[in-house]
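Colleague: Based on what follows, work out the 3D shape:
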Amino acid sequence: MKKIRIFAFVSFVIGAVIISVAFINCKSGAKTNQNDNLKFNGKGFALVELFTSEGCSSCPPADELVAKVQKEVGDKPVYILAYHVDYWNRLGWKDVFSSADYSKRQNEYAHWLNLSQVYTPQIVVNGKTEFVGSQEERLRSTIKSGLQGSGSVQLNLGVTLNANNTASVQYKVEGNTGSASNVISLALVQKQAVVKVERGENGGRTLAHAQIVRNLQTMPLNKNNGSATIALPAGVEARGWEVIGFVQNTNNGAVLAASKSLVKVSADVGQQDKNIQ
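Modeller: A predicted model of the protein is given here:
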């Protein structure tokens, strides 16, 4: 009887060890697969556009997700834009970052992607794929697909900070864009912000935001190089901000190229930003 008990105990311990090792390996494999989704295996890129709002209780997880991905991508060609729409403002809290222009842009995607309505949080990648903004695995796999693309069109940006609280952006497009309906859009991006929401669905919560679009300008792409001036919001410094540009086909919404350049503050205001990506 004693031998039987000892044998049963040993069998239990061995079984527990096997299960624990399997669990650890499973977790390790999941982590590896997750990181694999952000590997840069081609000449492509991923423009991630999030439509969000401080008035939407479902949006904070999506905001947290894009902030997490933004930290992971490093120097990979992944460009994240968070547009705060304005149609949630009527429910008791006005999102200070919201704009009717961003709601209009989301409705343009509804037209391009044949959607019956808009919603938040919504993510659109490269103008072609949309899904609920808090779906992490979907976001990672879609970014991976974008990075594995051909990248037949290239966009280069440079930014000059002016003394009058504006930024001059120079752009150059290389490759055959193939359509007279293409436009170039330039987004001024505030890297991060923290806001205490006092009312609405998120009332009482303190929300952290990343990659906030504060200004968006769109122009016809009449030639492969040009410039534009973007106004910075009043009362803020440009330190740590960036400009993300992208070329888009207005017939179907497909994004053909994207790039970014930091807006740097230096002693010599107006110096050309040399960090062209």
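Colleague: When you work out contacts or count neighbours from here on, use the C-alpha atoms and nothing else.
Modeller: Will do.
Colleague: isn't Ala167 right next to Ala238, touching?
Modeller: No - with contact defined as C-alpha atoms under 8 Å, Ala167 does not reach Ala238; the gap is 9.0 Å.
Colleague: Next, show the common contact partners of the two.
Modeller: Common contacts of Ala167 and Ala238 (C-alpha atoms under 8 Å, 6 or more residues apart in numbering): Leu232, Val263.
Colleague: Break down the stretch 1-150 of the chain into its strands, ranges please.
Modeller: 46-52, 78-84, 122-125, 129-132 (DSSP state E, counting those that start in this stretch).
Colleague: Could you check stretch 171-188 and say which residues are buried?
Modeller: Within stretch 171-188, the residues that count as buried by 16 or more other C-alpha atoms under 10 Å are Tyr171, Val173, Thr177, Asn182, Val183, Ile184, Ser185, Leu186, Ala187, Leu188.
Colleague: Need the max-distance pair from those.
Modeller: Spanning the widest gap among these are Thr177 and Leu188, at 23.5 Å by C-alpha to C-alpha.
Colleague: centroid residue for this structure?
Modeller: What sits nearest the mean C-alpha location of the chain, by C-alpha atoms, centre = their mean, is Ile80, with 2.0 Å.
Colleague: Please look at it and Gln211 and confirm they touch.
Modeller: Yes - with contacts counted by C-alpha under 8 Å, Ile80 reaches Gln211, the gap being 6.2 Å.
Colleague: Proceed likewise with the subsequent sequence, for comparison:
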Amino acid sequence: MMPRPIITALLALFLALPVLAPPALAQSSEGYIQPFSSPNGGGAGFGFAPNGAPGGNAVPELGLPETAPPTTLPSALNPAMPVAPLPGPVLTPISLETPPAPIVVEFFTSEGCATCLPASDYLRELAQRRNILPLSFHVDYWDYTGWQDRFADPAFAARQRAYAAARGKSMMYTPQMVIAGAIESLGTDRKAVEKGLKKADRRHAMYTLGLSKDPSGGIHLNLPQATLSVPASLWLVTYAYEGVTDIQAGENRGKRMVSANVVRSLRKVGNWTGMAEDRLITLTADEIARKPDACAIIANEAEFGPVVAAAAWDFKDLW
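Modeller: This next block holds a predicted model:
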């Protein structure tokens, strides 16, 4: 047995030793949890350096900070924290040549058609009305009469043919005006055209399109939320404000034809289901090479149904 004096001395020495406090626990919303630590004693994130060397002060033996770690995780680890969106391109609004809901008048004409000249004069009058977007589509099926229309394009005749098919008709003629994609009239019948314009003005409201551009020349088409019975086709049209031709052969030999808003190109750029979205559109090299004065977007229900939205803008505003 150990002598009592030695036992007394050891007991006194033991009582003089410092009492080590247990490691601090981080508090969560559900109580207490063990603090994060790596296998080598260092912190797993929150500013700890390797091998337990903290970004701030720490107890070296345990690799723990003297203060509790942050209770809010960084946004990369905590989806609830808002994350700032990446900056997009700076957009500049494009001024429109038309009111928000213009009445689109598509005029199918030809320099080789005798009755197209007075109808063309009438369309130039319509072009002076602010609420109308008139467009002259020169067709090519009159070229056989001896004069080739320099503005004609088979794609324009195809559009006229598609309008006729959509209404169950097989015959095409010039001069023809298709109003709002739904009402057709002989281009020289002013009374019928005016009646069609009033009817189009009274029909269901059209939707408003917004346009802007980015520094690279991209066109941003703002499509609103819309209730469409069927998806709409979006058509990009480029046109010259005026086309003047001295005709030297055919039925109009020796006459001058002046056309307003002569279409230079036509291209489908997509469909619109009625969802609000920002659609990026770019002009092709061929469209730019035709040197148009203006551009337009026309939205037809289905492919060639009623026009539900339209807008036009000056070509120079893109640059």
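Colleague: Tell me how far the residue nearest to the centre of the first structure lies from Pro220 of the first structure.
Modeller: Computed as C-alpha to C-alpha, to the nearest Å, the Ile80 of the first structure to Pro220 of the first structure distance reads 22 Å.
Colleague: Kindly report the same for Asp101 of the first structure.
Modeller: Taking C-alpha to C-alpha, one finds Asp101 of the first structure at 17 Å from Pro220 of the first structure.
Colleague: Next: Lys191 of the first structure.
Modeller: Noted for Lys191 of the first structure: a distance of 27 Å to Pro220 of the first structure, by C-alpha to C-alpha.
Colleague: Of those two, which one has the most company?
Modeller: Ranked by neighbour count (other C-alpha atoms under 10 Å), Lys191 of the first structure and Pro220 place Lys191 first, with 19 against 14.
Colleague: Under the alignment, what does that one map to in the second structure?
Modeller: When the second structure is aligned by TM-score structural alignment, Lys191 of the first structure is paired with Tyr241.
Colleague: The closest residue to its match other than its chain neighbours and Thr92 of the second structure: what is the separation?
Modeller: Residue nearest to Tyr241 of the second structure in three dimensions, not counting chain neighbours: Asn261, with 4.3 Å by C-alpha to C-alpha, 6 or more residues apart in numbering. According to C-alpha to C-alpha, Asn261 of the second structure and Thr92 of the second structure sit 25 Å apart.
Colleague: Looking at the two, which has the bigger crowd around it?
Modeller: Asn261 (24 against 15).
Colleague: Now check the more buried one against the first structure: what is it aligned to?
Modeller: Residue correspondence to the first structure (TM-score structural alignment): Asn261 of the second structure is matched to Gln211.
Colleague: Give me the three-state assignment for that match.
Modeller: What DSSP: H, G, I helix; E, B strand; the rest coil gives for Gln211 of the first structure is strand.
Colleague: For it, give me its contacts.
Modeller: Neighbour list for Gln211 of the first structure: Ala67, Ile80, Leu81, Ala82, Val189, Gln190, Lys191, Gln192 [criterion: C-alpha under 8 Å, 6+ apart].
Colleague: and in the second structure, which of those residues remain?
Modeller: Cross-checking the contacts of Gln211 of the first structure against the second structure gives Ile80, Leu81, Ala82, Val189, Gln190, Lys191, Gln192 as conserved contacts, using both residues aligned by TM-score structural alignment, their matches' C-alpha atoms under 8 Å.
Colleague: Number of residues surrounding the aligned partner of the second one in the second structure?
Modeller: For Leu81 of the first structure, the equivalent position in the second structure is taken to be Leu135, counting by TM-score structural alignment. Under the neighbour criterion other C-alpha under 10 Å, Leu135 of the second structure is assigned a count of 26.
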